[in-house]
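Engineer: here is a sequence together with a model predicted from it:
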Amino acid sequence: MDIGIEDIVFTVNYGDEEIDLTGQVFRPRNFEEKSNLPPIVFNSGFAGGVSMYGQLFGRALAERGYCVMTYDVAGFYTNKHARNIVQQGNLTLTNVSLEDQKDEVLGAIAWTQKAFGRMPAVVSWAMGGTASLAAIAQLARAGGPQVAFYAPLNYTRISSLQNLRADKAAAHASLMALADDDAIPPFDTGTQKTRLGFYPLDTDTQAYVDEQLGAYTEAASVERWPGCSHMTASSYKDYVAFDPEAGLNGSAGFPPALIVHGADNTLHLPEEAVHLHGVYPGDATDGPYIIGGMAHGQQNQPDNAIFRQMIDQIDRNIATRAV
């Protein structure tokens, strides 16, 4: 199918300021405005967005007839200098705020609703699912329009992710003792030098991410993945305190959902999908959709059969269950 790509600008209200971010819309060129398919907002993890998996999912879902809006989070790639950058002499530090990323999801939803005349479905990759879950919970508490569908892919609780560290208690104590603007590595790869890294990576994930995600960012003509050399210590402090599940109780009006996870995921473990299914207040089918042979992002390639299987399920569920 012939896919068109449109550059767009959308506004995000961060509470302390409003900022315009850039994004892209992927759509079939023969898209019918009267299509019964909702548009989709796709968001990704802490360094994710259109310059990484956004372009992959955007094209794959546009091939199924959807209009897909996606974007880079503030502080990375095409939105690198919009917000969340701290300069310390010659050193550039990136600050990651999941609260900010929740606000970005809400801004993307609002832009997409206005652009297409209806509330979108939200499809979220990995840690992006924590930000979108918080956004959906905020919409539920507000009692207004809700998104049409929710599909978190390889979701994890931030607290569970810390179990990958060699000594999570010692790392946590050391990180919490740092000043907020102290520099830390982007990743904890299990070495003494990286033990205070923001995001722990297991061995299997380390083996593929640099080559695969580096290829995506190079194709997008942006700074090579991960898009930062150092992060602020406050990034760690903020994300371990961020709990989107705390907002799930006491509200109604959550959208139907499909919780998707890789059976062989050694970074975000499959039991995280089982947990989310147990606490999600909306209709999430009889259980999470666990895909055999799927790890974390290793299968995220356009012609990979497991990736196509995942896209098939997302398409089928949105087409038949979206509100």
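Structural biologist: On my side now, so go ahead. Residues are numbered from 1 along each chain as shown.
Engineer: when you work out contacts or count neighbours from here on, use the C-alpha atoms and nothing else.
Structural biologist: Will do.
Engineer: the host helix or strand of residue 99 packs against which elements?
Structural biologist: Counting by DSSP states H and E, the element that carries residue 99 is helix 98-116. Packing partners of helix 98-116 (3 or more Cα pairs under 8 Å, 6 or more residues apart in numbering; DSSP states H and E): strand 3-13, strand 40-43, strand 68-71, helix 128-142.
Engineer: what's downstream of the last one, the next helix or strand?
Structural biologist: Secondary structure here is assigned by DSSP H and E; on that basis, the next helix or strand after helix 128-142 toward the C-terminus is strand 149-153.
Engineer: redo the helices and strands packed on helix 98-116 as JSON lines? Include mean neighbour count.
Structural biologist: Below are the helices and strands packed on helix 98-116 laid out as JSON lines (neighbours: other Cα atoms under 10 Å):
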{"stretch": "strand 3-13", "mean neighbour count": "15"}
{"stretch": "strand 40-43", "mean neighbour count": "30"}
{"stretch": "strand 68-71", "mean neighbour count": "29"}
{"stretch": "helix 128-142", "mean neighbour count": "24"}
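Engineer: including distance to residue 221, could these go into a markdown table?
Structural biologist: Formatted as a markdown table, the helices and strands packed on helix 98-116 follow (distance: least, Cα to Cα, whole Å):
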| stretch | distance to residue 221 |
| --- | --- |
| strand 3-13 | 15 |
| strand 40-43 | 19 |
| strand 68-71 | 15 |
| helix 128-142 | 22 |
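Engineer: and the comparison structure, right after this:
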Amino acid sequence: MTEVVQEDFTFPVTYADGTIELRGRVFRPARLSEEAKALPPVVFNSGFTGGVSMYGQLFGNALAQRGYSVTTYDVSGFFTNKGARNTYKSGDLTITNVSLEDQKIELLALVAWTKNRFGAMPAVASWAMGSVASLAAVLDLARAGGEQISYFVPMCYTRLSALQNLRADAVAAHVAIAGLADDAPIPPFDTGTEATKLGYYPLDPATQAYVDEQLGNYTEAGGVDRWPGCSHVSAKSYKSSVNFDPEADLSAVSGRFPPALIVHGADNTLHMPSESVRLHKVYPGEKGESALLVAGMEHGQQLMADHVIFKSLIDNIDHGIRAHCA
């Protein structure tokens, strides 16, 4: 088995209101074969919380064993970057503002850092809501008309508006949250239908138990906070994320889009496969004949290094990158 080296680093991110340093991590093979030298690096972007403390370590190790150098990070406000940005105090509460716009900016900064470190534009692999932020980053690069990422792998993509509509009383919940002040914490509410058991954050005990099952061993990964890494999120988090929809702008941008492998678990009940099927239809870049719906794959239960479904997923990502980039 290939020896994998892990390295911590920091990278600068420039937001509209200033520049800060975020922490990241590299997973890379200790020795590069001649074949591996032709591979692009990979940036992994995981959910709305990040990669170092969640799935990034799993994908980082697996892809590094295939010869890739992989960078990942925790989104600002979470885990290793919890104190960097997007948290504030309200009385005794620590409230987190979840910003997909910030995550897009952070991802573009990590793409630039990765290119500078490894000498080539990376592929980007993303998970869940991170795939929405990654799609927005791809769209910004297409608009700019400069260099584009080399390959795009959105996994379990879904728009937050679709997640919202899974809830037992989506209309009432939406109206209630929209009526809150932006900086107000969202109180717990319904956990959705028996089929989905989905709510927004903070997670009540029933929903937390369901998410723990969905995420398997990664609810307490990285030796830091238990996932989701926050106890209260702002109403602004919900309002802004519901309206964050880069998919709606795809047809209006004529720039270059990278080839893509659009992946979804066929048995995912948190992020519905129909979301990736729709994205496949409208994505303007090369994308194969259909979205890859992985049989037997749910949201996170099969994401274990020795699981046959996870190994198959890595095989497909590796094959796609090599076919288009190596």
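Structural biologist: Nice, thanks for sending it over. Predicted, not measured: the structure shown is a model, and the values here were computed from it.
Engineer: residues in contact with whatever helix or strand comes next after the helix holding residue 99 of structure 1?
Structural biologist: Toward the C-terminus, helix 98-116 of structure 1 is succeeded by strand 121-125 as the next helix or strand (DSSP H and E). With contact meaning Cα atoms under 8 Å, 6 or more residues apart in numbering, strand 121-125 of structure 1 is reached by 38-45, 132, 147-155, 318, 322.
Engineer: map residue 294 of structure 1 across to structure 2 for me.
Structural biologist: Aligned by TM-score structural alignment, residue 294 of structure 1 pairs with residue 297 of structure 2.
Engineer: and if you look at residue 153 of structure 1?
Structural biologist: Taking TM-score structural alignment, residue 153 of structure 1 has residue 155 as its aligned residue in structure 2.
Engineer: the helices and strands packed on helix 98-116 of structure 1: which one's closest to residue 114 of structure 1?
Structural biologist: Residue 114 of structure 1 lies closest, by Cα to Cα, to one member of these: strand 3-13, at 10.6 Å.
Engineer: number of residues surrounding the match of residue 294 of structure 1?
Structural biologist: Using other Cα atoms under 10 Å, residue 297 of structure 2 is surrounded by 18 other residues.
Engineer: if you count neighbours, what's buried in stretch 293-309 of structure 2?
Structural biologist: Neighbour-count burial for stretch 293-309 of structure 2 flags 293, 294, 297, 298, 299, 300, 301, 302, 303, 304, 309 (criterion: 16 or more other Cα atoms under 10 Å).
Engineer: and what of stretch 275-286 of structure 1?
Structural biologist: For stretch 275-286 of structure 1, the neighbour count (16+ other Cα under 10 Å) marks 276, 277, 280, 281, 284 as buried.
Engineer: can you check stretch 236-250 of structure 1 too?
Structural biologist: For stretch 236-250 of structure 1, burial by neighbour count (16+ other Cα under 10 Å) applies to 236, 237, 239, 240, 242, 243, 244, 247, 248.
Engineer: in structure 2, what residue corresponds to the first one?
Structural biologist: It stands for residue 236 of structure 1. Using TM-score structural alignment, the partner of residue 236 of structure 1 in structure 2 is residue 238.
Engineer: and that match, which of the three is it?
Structural biologist: helix (DSSP: H, G, I helix; E, B strand; the rest coil).
Engineer: could you do residue 281 of structure 2 as well?
Structural biologist: Judged by three-state DSSP, the three-state class of residue 281 of structure 2 is helix.
Engineer: alignment lookup: it to structure 1.
Structural biologist: Residue 281 of structure 2 maps onto residue 278 in structure 1, by TM-score structural alignment.
Engineer: against residue 271 of structure 1, how distant is that match?
Structural biologist: 11 Å (Cα to Cα, to the nearest Å).
Engineer: what of residue 133 of structure 1?
Structural biologist: Residue 133 of structure 1 is 17 Å from residue 271 of structure 1, by Cα to Cα.
Engineer: again with residue 88 of structure 1
Structural biologist: 40 Å.
Engineer: cool, residue 191 of structure 1 as well?
Structural biologist: According to Cα to Cα, residue 191 of structure 1 stands 26 Å off from residue 271 of structure 1.
Engineer: more neighbours: the two, which one.
Structural biologist: Per other Cα under 10 Å, whichever of residue 191 of structure 1 and residue 271 has more neighbours is residue 271, with 16 against 11.
Engineer: what sits against the more buried one?
Structural biologist: Residue 271 of structure 1 neighbours (Cα under 8 Å, 6+ apart): none.
Engineer: and what of residue 200 of structure 2?
Structural biologist: 164, 188, 189.
Engineer: wait, doesn't the second one sit right on residue 198?
Structural biologist: No - in this structure residue 188 of structure 2 lies outside contact range of residue 198 using Cα atoms under 8 Å: 11.7 Å.
Engineer: the more surrounded of these two?
Structural biologist: More neighbours surround residue 198 than the other of residue 188 of structure 2 and residue 198, with 26 against 15 (other Cα under 10 Å).
Engineer: nothing else from me, thank you.
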